[in-house]
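>>> Okay, predicted coordinates and the sequence, questions at the end:
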Amino acid sequence: MVEVGQWEVRGHLDTVAPRPAAAGAHTGKHRTVLACTSSSTRRRRRIARPPQGGRFPDVEIDLTAEVGHGLGEPATQADAVLWPLLSTALVPCGVHSGDPSSILRACSLAVTREAALGAAVGYADRVGAGERFVDYDPEDLAATIIYQLGALDGLALAEQARVTCVRAGGALFDAVRTDRNHAWALVNAVLDYDPTLTIIGLPDSRLLQTAERNGLSIAREFQPHRLLNANGSLGAVVTEPEAVARRALDAVASGGYDTIRLPWHTSAERACAKAVHTALVEAGHTITTPQAPAQPELPVHLAVAGRMSSA
C-alpha cells in the first residue's frame, strides 16, 4: 500500500508517490498526484466575462442534476421533471444509489436528449444512500471510484455513449472540499481511468485545486438553492423559486462558475429547478452541453452495430 504522503503546508508543494504498476501493466497511466496548491495555468470550461462598462453577454451554461436513482415511483417522477431541464445528466453508479437497469435507462435517455453523461460517484453505502462519511483508506476509495466509473461507462457504451465528467455525490462531495486524502483518491481515480474526464466541484475546494495541479479539466459548480457558510461549506437551503432563480442569474453574471446544479430531492426543489431554467432562458442564456475534451473512440463493434433487438 502506498501512503498518501505529505501535502501542502503554507503554500509549499509536495507530491504523492505514484502507485506501483503491476508486472506487464501499462506504466504510463499512473501519475504523480501533486498537492493542491493553486496554479495560474487553469483548464476550465470557458465562460464569458462582461466587457468593462458593458452589458454582460449572453453565455452558454451547463445545468446538471442527478437522475437514474432507480428508487421507485418518487425517483421516476423526479426524473420526468428534470430531464427537460438539464444539459448534463449525473447518474449514480450503483454503490450508493442506482441499479443496472436504471443506469442503462438513464444512459439511453441521455443519448436521446443529447445530454452529456456524468458519473455521480460516492461512498459504498447503500444503507445510508451515500450521505454518511466513510473513513476510507484513500487507495481503497480510489479503487471504489474507478469501479463506479467503469460500471457507468460500460453501460453507456451499450448505448454508444461515453462518460464525460465526474462529480462526487452525497457525503463524498462535502468531504473532498477539505479532505486531502479523499480529494487525492478521486483525482487519482480519474487519472488512472480516463484523464479526459472533467471533475466538477466547488470553487477553491481541495478537490479542484488538486485536479488543476495535475492537469485535469475542472468545472466550478454553483448551487443556487444553497447558501455558503463562512468556511465555504454548503449552508442553509433557499426555498423560494424566485430567489433561487435570481441567485442563478447572478452566478452566471459573475463569470465565476461553469455549471449550475439543479435541486431535485423534493417537489418544492424541483419547482426551483424549473424556475432556474426558465430564468436563464428568458435572460437569453443558452443551456447547453459543454464542449468536452476529446475522448477515446467507441470500440469498433459498438460504433458500427447497435443493440440487438429482443425480438
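Thanks, I have it.
>>> hey, let's count contacts and neighbours off CA atoms from now on
Noted.
>>> longest helix of the protein?
What stands out as the longest helix in the chain, according to DSSP state H, is helix 138-158.
>>> Please compute how far that one lies from its chain's middle.
Computed by CA atoms, centre = their mean, to the nearest Å, the chain-centroid distance of helix 138-158 equals 14 Å.
>>> Return the set of buried residues in that helix.
Using 16 or more other CA atoms under 10 Å as the test for burial, helix 138-158 gives 138-139, 141-157.
>>> Stretch 265-283 too?
Buried, per 16+ other CA under 10 Å, within stretch 265-283: Glu269, Arg270, Ala271, Cys272, Ala273, Lys274, Ala275, Val276, His277, Ala279, Leu280.
>>> Alongside the first one, take a look at this:
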Amino acid sequence: MRVDLNADLGESFGAWRLGDDEALLELVTSANVACGFHAGDPTTLRGTCRAAAARGVTVGAQVGYRDLAGFGRRFVDVAPDDLEADVLYQLGALEAMCRVTATRVAYVKPHGALYNAVVHHERQAAAVVAAVRAYDPGLPLLGLPGSRLLALAEEAGLPTRTEAFADRGYRADGTLVPRSEPGALLHDADAIATRVVRLVTDGVVEAVDGSAVAVHADSVCIHGDTPGAVEVARSVRRHLEDAGVLVAPFATSARG
C-alpha cells in the first residue's frame, strides 16, 4: 500500500504569515502551492518552490478564484472562458517560479470554493479541464472522487488522481461538510491519524452522521492553515508508516 501526503502551502502574503511551510515540507510528499489568486505573493511562491525542491517534495499548482480578500473560499460565478484563462495564468506564474528553483509543476489541484464548485458545476469543471489540457495534457488533475472535474478530465484524456482530506468532515454522499457547518473541521491529531489509516487501508471514512463512506484516495490532504497542522501531519505520517503504508508522491517534480 502507498499514498501521497499533501498540504496547501505558499499561502502567506506580504506581512501576513500563514502556516508553517518549512515544518510541513519535512513531512509531506507533495505541496499544493498557491498561485497568487487566492493567496501567495511572488516572493513567497518562489521561496516555497525553492524549499520544496530542496527537500524533494513534488510541487502542484493550487489554482483558485481571483479572491484574495476571501482566501478563495467564496464561490465566484465567473464565465468559463475567463476561468480557463485564469487557470492558465496561474499555471504560468507558478511554472516560472518552479523553473528558476530547479523544479516544475507536476499536477494541478483547485483550491477552496473552486474545488467544491467543480464537484458538481459542469461549466466550471469543463473550464478547468480545458485549461490544463491546453497547457499540458500529461499533467494530472487532483480532485474529489466522483466529481465532475475528474469525470470530464478522464473524458478529455487527462490523467487523474483522487484525494481525501485528513482534517475535514465528510457527508454521507462523500462530499465535504461546508466550513460553515458543525463537524467541518477536525483537530485531534491522533484521532485524525487513526481515521486516515482506516481510510487508506480499508477505503472507508466515517461521515458526520456516523455512516461509513467508501473513499479511494491516491493522496491525503492536510490543510496547512489549520491550527496544529504540523502536529497533525506528523501524527498522520507516523501512523501510516507504522501501519506499513509507503508515503510517497504520486507524481514527480524532477526535470527530465
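Looks like it came in fine. What you see is a predicted model; the values in this text were computed from it and never measured.
>>> thinking again about what came up before, return the member of the buried residues of stretch 265-283 of structure 1 nearest to Leu234 of structure 1.
Of all the buried residues of stretch 265-283 of structure 1, Leu234 of structure 1 sits closest to Glu269, with 15.9 Å by CA to CA.
>>> Not counting sequence-adjacent ones, nearest residue to the closest one?
Nearest residue to Glu269 of structure 1, sequence neighbours excluded (CA to CA, 6 or more residues apart in numbering): Pro263, at 5.2 Å.
>>> Map that neighbour across to structure 2 for me.
Aligned counterpart of Pro263 of structure 1 in structure 2: His223 (TM-score structural alignment).
>>> What count of nearby residues applies to its match?
For His223 of structure 2, the neighbour count with other CA atoms under 10 Å is 21.
>>> what sits against it?
By CA atoms under 8 Å, 6 or more residues apart in numbering, the contact list for His223 of structure 2 reads Ala7, Asp8, Asp167, Ala229.
>>> And those residues, which two are furthest apart?
Going by CA to CA, the pair spanning the contacts of His223 of structure 2 furthest: Asp8 and Asp167, at 12.4 Å.
>>> Between those two, which contacts overlap?
Joint contacts of Asp8 of structure 2 and Asp167 (CA under 8 Å, 6+ apart) are Cys221, Ile222, His223.
>>> Show me which of the buried residues of stretch 265-283 of structure 1 is closest to Arg167 of structure 1.
The shortest approach to Arg167 of structure 1 among those belongs to Ala273, at 18.7 Å (CA to CA).
>>> is it fair to say that closest one lies in a strand?
No - under DSSP: H, G, I helix; E, B strand; the rest coil, Ala273 of structure 1 falls outside any strand and is assigned helix.
>>> Quick one: residues contacting it.
The contact partners of Ala273 of structure 1, taken as CA under 8 Å, 6+ apart, are Leu82, Leu85, Pro241, Leu262, Pro263, Trp264.
>>> Looking at those, which is nearest Thr289 of structure 1?
Distance to Thr289 of structure 1 across those (CA to CA) is lowest for Leu85, with 11.6 Å.
>>> residue boundaries of the helices in structure 2?
Under the criterion DSSP H, helices of structure 2 are mapped to 21-24, 42-55, 80-99, 112-120, 122-135, 148-155, 189-202, 229-242.
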